[in-house]
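Asker: Provide a 3D model corresponding to the input given below.
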Amino acid sequence: MTVASTKQPRHAAGPLYALGLEGSANKLGIGVLSHDPATNQTTILSNVRHTFVSPPGTGFLPKDTAKHHRTHFASVCAAALRDAGVSPAQLSCICYTKGPGMGAPLTSVAVGARALSLLWERPLVGVNHCVGHIEMGRVITGASNPVVLYVSGGNTQVIAYASQRYRIFGETLDIAVGNCIDRFARTLRIPNDPFPGYNVEQLAKKGGVLLDLPYAVKGMDCSFSGILAAADVLAAQMFAQDKLLAAGGALKEGETRITPEDLCFTLQETVYAMLVEITERAMAHVGSRQVLVVGGVGCNERLQEMMGRMAADRGGSVYATDERFCIDNGIMIALAGLLAWETGFETRLEDSTCTQRFRTDEVHIAWRED
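Answerer: All right, here's what the predicted structure looks like:
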């Protein structure tokens, strides 16, 4: 576990440096950044990423993803330090993703973090993946105290800050929205390179027919498994139509031709409308006019557009980042870890384990003041 030491907050005459190691899913990200406590200036020095890409129609298995991370860990780490122009001796701490995420990939990177900590005699800081996304989003966009929509392949949460915690106002009741989209991409055998959500987005831009899918908002929470099942049924109908037409047959009178573009368009419009609804409800509850969208799904232009329209109607604004920062990366782990380390937090070597279900609201945000 991550523990607070008895030391006072750390101060330095110049900038502090942190190495961040991220590997909670199929992306191995390692980066270096500096933070000057005197000026509160954060500088990104390197951001190197290597992605495990599985064949179309398949997902990434934990064992294969962990093997990928182990294979590329040393070379990606060396590249990150080289790009940053920073030596191990200059590092204040080594930060790694403690969770949440897939067990085997998380563990493979944690082992690497422990090895570097022992080799270079640098302290370890275990970081909550979700908090890393939030802090990186706040730094890059300048959002002061927004409602956060955190959407990725493994997480879907609506979050607001209060009393040194990131409080969860709503979340998925089953699968994450990114997992829903990724699994539907497998159904359609859409390529996973650069990532399935991006390819679904490009197809959706060419669609325009809104088909019938469930809409599953339950208070402040969402459910996506039923929507995925219904989308898979529509996809099966599309494949049957294609087979019939290829054999020289014809559709029934009044039957609509289903296309991959319309299926992707329908799925996006439905699930993103749900996310906008629960985010707006959270904004009303906390009295905020800012929305910060983080996580891999946060790169989606249509989601940003829909969220922006809602925020504008409330006299507010939406903040988002591009794929360098919204997709899993090492510098977000370095940032959250260094902020915690500056307040006196460290992770003892014997506690440097991983927690697949490490909730966002379990973390003490000691570096923020109310």
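
Asker: hey, let's count contacts and neighbours off CA atoms from now on
Answerer: Fine.

Asker: can you give me the strands in this structure?
Answerer: 3-4, 16-22, 27-36, 41-51, 91-99, 124-128, 147-151, 156-162, 165-171, 217-218, 221-222, 290-294, 317-320, 345-346 (DSSP state E).

Asker: make JSON lines out of these and add mean neighbour count.
Answerer: Converted to JSON lines, the strands of the chain look like this (neighbours: other CA atoms under 10 Å):
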{"stretch": "strand 3-4", "mean neighbour count": "14"}
{"stretch": "strand 16-22", "mean neighbour count": "29"}
{"stretch": "strand 27-36", "mean neighbour count": "26"}
{"stretch": "strand 41-51", "mean neighbour count": "18"}
{"stretch": "strand 91-99", "mean neighbour count": "28"}
{"stretch": "strand 124-128", "mean neighbour count": "30"}
{"stretch": "strand 147-151", "mean neighbour count": "27"}
{"stretch": "strand 156-162", "mean neighbour count": "23"}
{"stretch": "strand 165-171", "mean neighbour count": "20"}
{"stretch": "strand 217-218", "mean neighbour count": "16"}
{"stretch": "strand 221-222", "mean neighbour count": "22"}
{"stretch": "strand 290-294", "mean neighbour count": "27"}
{"stretch": "strand 317-320", "mean neighbour count": "22"}
{"stretch": "strand 345-346", "mean neighbour count": "25"}
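
Asker: which one, of those, ends up nearest to Met310?
Answerer: The closest of these to Met310 is strand 317-320. By CA to CA, the value is 8.6 Å.

Asker: in this protein, which residue is closest to the centre?
Answerer: In the chain, the residue lying closest to the centroid (CA atoms, centre = their mean) is Gly295, at 2.9 Å.

Asker: one more to put side by side:
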Amino acid sequence: MVIAIGFEGSANKLGIGIIRNDEVLSNIRRTYITPPGQGFLPKETAIHHRENVLEVLKEAIDKSGVKVEDIDVVCYTKGPGMGAPLNTVAIVARTVSLLWKKPLLGVNHCIGHIEMGRLITGAKNPTVLYVSGGNTQIIAYSRKKYRIFGETIDIAVGNCLDRFARVIKLSNDPSPGYNIEQLAKKGEKYAHLPYCVKGMDVSFSGILTYIEEKIDFLLKQGYSEADLCYSLQETVFAMLVETTERAMAHCGSSEVLIVGGVGCNERLQEMMNQMCIERGSKLFATDERFCIDNGIMIAHAGAEMFKSGTRMKWEDCTITQRFRTDDVDVTWRDD
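Answerer: The predicted model follows:
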């Protein structure tokens, strides 16, 4: 039996979770929310994490019902992510590791999402669509690595949606992407936007620039803000479904797993599920508890690493803002 605690703080979500042999004991999260029209900057996000981390840690331990001495390993997000928030949470993880005299493991944020998705949904060997504010990748496992078959060549899909939400001054509470999703449900008129699939890769910056520059014109043409949210979602999600299907065909896969914060979007799940039905395949997805950045996914991935014999030297327990998914040796899978 392995009990692991995980610290997540790569962006505006601060999360700490504790897991015992695949059983979620606690999963506490705090989100840094900025005013409408504004994004979150590294310095202010790090301050938010620093001010809240001890309270979240205490709540996670209290809710889990475990004693500190029973914890086997301390896990934290090594990257990718924003430097200042990553470093703030990593320092806390390093400190408690020393105080509690427990081994420390740095976890790849993307791997955390994938392994948590596999645990919660029961997906065996899926083609993974990882979509969040900072990452967009199409991934499949092969020979001890999670291989990236396609990715964004500029900004992430979540970043594209978030930045459009700022243009139309949507609230950031609970998240700009969620509020775009709700407004898009009221959209009725589709505005044609650039469709940027380049081989297995996707590009979102041009779509964002186009809609930003044309928004006044489109509004005068009778498109509502709801119509534009609807149009943006339909376009970028179609791109993601297309590239995911191509990866499935290449790998001979019959499963798709959507992970990451944007993976909560019901319209994306609906479009992906339709593609899966047509291919005789199955879609796996989770809700906001596990899609959105959280500490339990870091705890679970760290526990899997720990059980497979992975250990890290103290001097390697640093952070890196650009920590690619395919840089990780997947020691815990034998298939």
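
Asker: mind putting the strands of structure 1 in CSV, distance to Asn329 of structure 1 included?
Answerer: Formatted as CSV, these follow (distance: least, CA to CA, whole Å):
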stretch, distance to Asn329 of structure 1
strand 3-4, 24
strand 16-22, 6
strand 27-36, 4
strand 41-51, 7
strand 91-99, 10
strand 124-128, 13
strand 147-151, 15
strand 156-162, 18
strand 165-171, 20
strand 217-218, 30
strand 221-222, 26
strand 290-294, 12
strand 317-320, 15
strand 345-346, 21
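
Asker: nearest to Pro260 of structure 1, of these?
Answerer: Comparing these by CA to CA, strand 147-151 comes nearest, at 23.3 Å.

Asker: the closest one corresponds to what range in structure 2?
Answerer: Mapping strand 147-151 of structure 1 onto structure 2 (TM-score structural alignment) gives residues 127-131.

Asker: quick one: distance of that stretch to the chain centre.
Answerer: Mean-position distance between stretch 127-131 of structure 2 and its chain equals 10 Å (CA atoms, centre = their mean, to the nearest Å).

Asker: which one's the longest helix in structure 2?
Answerer: helix 225-251 (DSSP state H).

Asker: return the set of buried residues in that helix.
Answerer: Residues of helix 225-251 of structure 2 classed as buried by neighbour count (16 or more other CA atoms under 10 Å): 225-248.

Asker: ok, now how distant is the aligned partner of the residue nearest to the centre of structure 1 in structure 2 from Val157 of structure 2?
Answerer: Aligning on TM-score structural alignment places Gly295 of structure 1 opposite Gly260 in structure 2. With the distance defined as CA to CA, to the nearest Å, Gly260 of structure 2 ends up 11 Å from Val157 of structure 2.

Asker: who touches both of those two?
Answerer: 131-132 (CA atoms under 8 Å, 6 or more residues apart in numbering).

Asker: quick one: what's aligned to Phe195 of structure 1 in structure 2?
Answerer: Using TM-score structural alignment, Phe195 of structure 1 sits opposite Ser175 in structure 2.

Asker: which one is its match nearest to, not counting chain neighbours?
Answerer: Spatial nearest neighbour of Ser175 of structure 2, excluding adjacent residues (CA to CA, 6 or more residues apart in numbering): Ile33 at 7.8 Å.

Asker: got a list of what the one you found touches?
Answerer: By CA under 8 Å, 6+ apart, Ile33 of structure 2 lies in contact with 12, 40, 172-175.

Asker: name only those of those residues that count as buried.
Answerer: For the contacts of Ile33 of structure 2, buried by 16+ other CA under 10 Å: 12, 172, 175.

Asker: which of these lies closest to Lys307 of structure 2?
Answerer: Taking those together and measuring to Lys307 of structure 2 by CA to CA, the closest member is Asn12, at 29.6 Å.

Asker: who touches the closest one in this structure?
Answerer: Counting by CA under 8 Å, 6+ apart, Asn12 of structure 2 makes contact with 31-33, 40, 45, 85.

Asker: how about Leu25 of structure 2?
Answerer: 17-19, 63-65.

Asker: residue in structure 1 matching it?
Answerer: Leu25 of structure 2 maps onto Leu45 in structure 1, by TM-score structural alignment.

Asker: which non-adjacent residue is nearest its match?
Answerer: Closest residue in space to Leu45 of structure 1, ignoring its immediate chain neighbours: Ala84 at 4.6 Å, by CA to CA, 6+ apart.

Asker: what's the neighbour count on the alignment partner in structure 1 of Arg163 of structure 2?
Answerer: Using TM-score structural alignment, the partner of Arg163 of structure 2 in structure 1 is Arg183. Neighbour count for Arg183 of structure 1, taken as other CA atoms under 10 Å: 21.

Asker: how much space separates Arg183 of structure 1 from Ala231 of structure 1?
Answerer: Separation of Arg183 of structure 1 from Ala231 of structure 1 (CA to CA) stands at 10 Å.

Asker: okay, now the equivalent of Glu115 of structure 2 over in structure 1: neighbour count?
Answerer: Matched by TM-score structural alignment, Glu115 of structure 2 corresponds to Glu135 in structure 1. Per other CA under 10 Å, the neighbour tally for Glu135 of structure 1 reads 17.

Asker: give me the number of residues near the closest residue in space to Glu135 of structure 1 that isn't next to it in sequence?
Answerer: Among residues not flanking Glu135 of structure 1 along the chain, Ala336 sits closest, at 6.3 Å (CA to CA, 6+ apart). Using other CA under 10 Å, Ala336 of structure 1 is surrounded by 28 other residues.

Asker: what does Ala336 of structure 1 align to in structure 2?
Answerer: In structure 2, the residue paired with Ala336 of structure 1 is Ala301, using TM-score structural alignment.

Asker: quick one: contacts for its match?
Answerer: Neighbour list for Ala301 of structure 2: 107, 111-112, 115-116 [criterion: CA under 8 Å, 6+ apart].

Asker: now swap in Thr121 of structure 2 and tell me
Answerer: Contacts of Thr121 of structure 2 (CA under 8 Å, 6+ apart): 284-286.

Asker: repeat that for Thr172 of structure 1.
Answerer: By CA under 8 Å, 6+ apart, the neighbours of Thr172 of structure 1 are 155-157, 221-224.

Asker: farthest-apart pair in the contacts of Asn12 of structure 2, please.
Answerer: Farthest apart among these by CA to CA are Ile33 and Pro85. That separation is 14.3 Å.

Asker: distance check, the closest residue in space to Ala320 of structure 1 that isn't next to it in sequence against Val151 of structure 1.
Answerer: Nearest residue to Ala320 of structure 1, sequence neighbours excluded (CA to CA, 6+ apart): Val293, at 5.2 Å. Val293 of structure 1 sits 8 Å away from Val151 of structure 1, going by CA to CA.
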